[in-house]
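>>> Let's see this in three dimensions:
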Amino acid sequence: MSKLKAIPLHTKILIGLVLGLVYGMVSIQMGWSAEFTVDYIKPVGTIFVRSLKMIAVPLILASLIIGVANIGDISKLSRMGGKTLGIFLITTIIATSLGLFLVNTIKPGKKLPMETRESLMMLYNSTAESKASVAAQIKDSTPLQPLVDMVPENIVQSATDNGSMLQVVFFAIICGIALLQVPKNKGATVIAFFDGLNEIIIKIVDYIMIVAPYGVFALIASLIVEIAGDSPEKAWELLKALLWYSMTVLAGLLLMMTVVYPILLKLFSKIKYKDFFKGMRPAMLLGFSTSSSSATLPVTMERVEKHLGVSEEVSSFVLPLGATINMNGTSLYQGVAAIFIAQALDLNLTIAQQIMIVLTATLAAVGSAGVPGAGMVMLVIVLESVGIPTAGIALIVAPDRILDMVRTMVNLTGDAAVAVVVASTEGELDPELTRDNILTQTPS
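Predicted structure coming up:
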């Protein structure tokens, strides 16, 4: 038992992930009933994800209010906010541009046989239509609709919907700014309340992470079984046909992880990427298995503060904001997917149209909720912006769930990298804490 407890958290999660993958593959090959997995294994994963989502809104509310209130003055808030938003914007543009470069170089859409193209369009047409109808509602609104949607009509109602996270962020920042400007004796009680709430939620995270390996096992096992469906051979053929597209997206995401973020850390902080990566492993694996940067936020905050040396003041401001609007992986995927669909449908896009994709994908990434599948809805808007038929998303539905897992991991890694950079430039980073935690890391 003591040996089991000595296994680090990230290793336990990785073991759960691998065992889930093995179980799913064996289940398909042996022809076991999918009902057992869906009825008795998947619920464990669902409960795990729900537990994380349960605390996402109160965590964002409490941590942002405390984060802003602890900054101390408006000038520091505006400086830190400007840095955060500026880096978010730059990394998102880099991610989208990188995706466009790769997809134009590899041309995965030209490698898709006509037969497979038609098969995919028929198989996933209903999914494409549902995503298009949701996106149509967004498109029909005014150009300033994102600003309108940011302001909640009813904060209590917004707090009950994880898809309205940006409204909660807006309310929390406004509350934090107000606390900066009221007399300290008046605001002390409010600050103490949210500070205590924040500590309670972090403790709840510790409880939830005890079952993380089992939740990850259940999520991966059920995902494999559900992707295969009743015809594993057909599913394999369709996934194989889309291998070039998938590899293009994965190549872009890998470059973000191994080139862009390390350069960012090298230029603006003293933390080595190897130490950063080690510190973030559990959060990255969790993001991979849940496909939700919002659900993973509690763990991301814990890793950034306790293992990377970022002050609570910075992490409480940057990370909730990043989980809501900083979607590097999503914007890269949208750029690749848009050009891939155009190539598959034999449409030639001009340079101006591709620049429009960069701009639209950047803005769409800001509007994407940090929950599974949200990126595909926003992709429809990107396609519409350059006249690509929205039904074309049927071509990429098959591998999207797996790619969603990887891009979520990139999204939250980008948030953490920006938090480190902002903390370093604000003098709120303790590199010694990072080094000590890496060298004497104990299981969490």
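
>>> When you work out contacts or count neighbours from here on, use the C-alpha atoms and nothing else.
Noted.

>>> What residues sit buried inside the longest helix along the chain?
The helix that spans the most residues within the chain, counting by DSSP state H, is helix 74-106. Residues 77, 80-81, 83-85, 87-89, 91-100, 102-103 are the ones in helix 74-106 that count as buried (16 or more other CA atoms under 10 Å).

>>> another one to check against the first:
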Amino acid sequence: MAQSQQSFLKQDAGQLSREDTLLKMADHRSTWMRVLADNKLILITLSGVMLGVVIGFSLRPLGLSSDTLMLIAYPGELFMRVLKLMILPLVIASLISGSSSLNAKLNGKIALRTFVYFLATSLLNAILGTTLALIIHPGNPNMEEAVVDTAFGKAKTVSLMDSVLDLGRNIFPDNIFQAALQQAHTVYIPKESPGVPINATELSQTSAPTTTASANLIEWSDQNVEWTRIVEYRPGTNSLGIVFFCLVFGTLLGTIGRKGYVVVQFFSAIFDVIMKMVTGVMWLTPIGISSVIAGKILSVDDIGFVMTQLAWFIFTIALGVFMYQWIILQAIYFVFLRKNPFRFYLGLVQPILTGFATASTAAALPLTFRCMNERLKIDSRITRFVLPIGCNINMDGTALFISVASIFIAQMSNMTLNFGQVVTVVLTSTAASMSSASIPSAALVLLLIALSAIDAPINNATLLFAIDWFVDRIRTTNNLLGDCYAAAVVEHLSRNELKISDIDAYYKDEDITSDDQCDQDLDGKRKSSLPNS
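So this is what the prediction gives:
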């Protein structure tokens, strides 16, 4: 009897252990399934990037026709157009709804903290790039033979002062509707001498607005000619002017109380609708990104030769980006927030991949909003304030690129830079990066300003045009991450003010609700006092 009971107990124990094992396996399986479900969009986006690289390099040996290349890149073009379609309404709605939800004093504090952070990180990137370029010495005088002769050596470039003044003109637009379509910029045209007529065709070509890397260059064969500075408008959204107008409008909208409540709700609703559109577009990301990357790889001529010639330059840029993203940014995050910074970084993988594929911080802005608000739980009042501003003035990667490229070209030209010229490179790179546009290859135009400041040959900058399609993507990730980490730091520094703002908003909503109830009661009394017909 005792033996039979022991055997039954052993069988029960064995069955329980098997059930425990099965339960543990099921828990592990459910955990992995939950991880995959939470990160499915990131995995799909990453697969799109890898697929684009594989397709691009696999089809290069086939020598495809231009029509075929256009068809391969066409889905990516549509994807980019859809993303850019949402940028302007998203920026307007986010800034107005975000700034109106905070009082004017708090808006001023947040704006000051944001600007100081952006200025400090841009200066830090310029110093980092300059230091790495001086240590690694990527420039080789023998590379100057590979420079293609262009008209840049005979061109009149805008100065740093012109760039800064253009920045002010764009921040304070004279027409908000024009700001949605055009940007102000300075150009130089040859001054007509008495008795020496200027060819009208050449003049119209030189002064015509353009969005290419030579936008600020005026070709002219006579270097002794006198130049006239004029301000023109070129196609492209003046994001700085729109940002300034929306910040002022939203801040003042929050001060008029109940009368502005409907307008605030209107822009908040627009923001929510745009974010729903972003959710739908996200499922098109793998196709769009793979098409963009494959099309770009297939369209580049002699990609192996170019990469070999400029390998040390690319390595210097990549090392600077790696050090900033994985060391400096993580240290800044940990010092201020005392949290694991790498968890925050991993939460931004999808916008990073999108920014890398599109080479535009602005194009990745809708996805950045979604990840920051929903995944990383950053206060939406901060993200709606910081991200659109950072998208336009915080160009950490651009500051790094301009500083490295300036010293690279100086080394390639066999120039020896003194301490004053090195400081000039750092300051010029910082100032120029903050006047940069969040569009692909904008840094190339600003590089010419930095080269002019140290009297380096502008013509040698043409060597970098062939690889900018790749380097631009690397530095875009720096720009994007700089905005996101800025939002996290500013939120932490503003946490006490945000709590006070929450209390004020609660009582404001209570006042609006009570006022509405009073209005309804008065309407009811008026109707009851009317004689029955």
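
>>> Fetch the TM-score of the aligned pair.
Overlay of the two chains. TM-score (TM-score structural alignment, normalised by the length of structure 1): 0.88; 411 aligned residues with a CA RMSD of 2.2 Å.

>>> Trace residue 47 of structure 2 over to structure 1, please.
Residue 47 of structure 2 maps onto residue 15 in structure 1, with residues paired by TM-score structural alignment.

>>> Tell me the helices and strands packed up against the longest helix of structure 1.
helix 243-255, helix 328-344, helix 351-367, helix 397-425 (3 or more CA pairs under 8 Å, 6 or more residues apart in numbering; DSSP states H and E).

>>> Which among the ones you listed is found nearest to residue 7 of structure 1?
Between residue 7 of structure 1 and these, the tightest spacing by CA to CA is seen for helix 397-425, at 22.3 Å.

>>> Residues contacting the next helix or strand after that closest one, please?
Using DSSP states H and E, the helix or strand that follows helix 397-425 of structure 1 in sequence is helix 431-439. By CA atoms under 8 Å, 6 or more residues apart in numbering, the residues outside helix 431-439 of structure 1 that reach it are 270, 271, 275, 278, 279, 306, 307, 308, 309.

>>> same check, this time on stretch 464-473 of structure 2
The contact list for stretch 464-473 of structure 2, computed with CA under 8 Å, 6+ apart, reads 296, 300, 306-307, 314, 317, 355-360, 440-441, 444.

>>> Over to stretch 104-116 of structure 1?
Residues from elsewhere that reach stretch 104-116 of structure 1, judged by CA under 8 Å, 6+ apart: 238, 241-242, 244-245, 248, 339-346.

>>> Go through the residues you listed and name the one nearest residue 198 of structure 1.
For those, the closest approach to residue 198 of structure 1 (CA to CA) belongs to residue 248, at 40.1 Å.

>>> In structure 2, point me to whatever sits opposite the closest one in the alignment.
Using TM-score structural alignment as the criterion, the counterpart of residue 248 of structure 1 in structure 2 is residue 316.

>>> How about the contacts made by that match?
Neighbouring residues of residue 316 of structure 2 by CA under 8 Å, 6+ apart: 129, 132, 133, 136, 138, 404.

>>> Could you rerun that using 10 Å?
129, 132-133, 135-138, 322, 400-401, 404-405, 408 (CA atoms under 10 Å, 6 or more residues apart in numbering).

>>> Looking at these, point me to the pair that's furthest apart.
Applying CA to CA across those, the maximum distance is between 322 and 408, 18.9 Å.

>>> and the gap between the match of residue 47 of structure 2 and residue 285 of structure 1?
Note on residue 15 of structure 1: its distance to residue 285 of structure 1, by CA to CA, to the nearest Å, is 11 Å.

>>> and for these two, which residues touch both?
Jointly contacting residue 15 of structure 1 and residue 285 under the rule CA under 10 Å, 6+ apart are residue 216.

>>> Of the two, which one has the most company?
residue 285 (22 against 16; other CA atoms under 10 Å).
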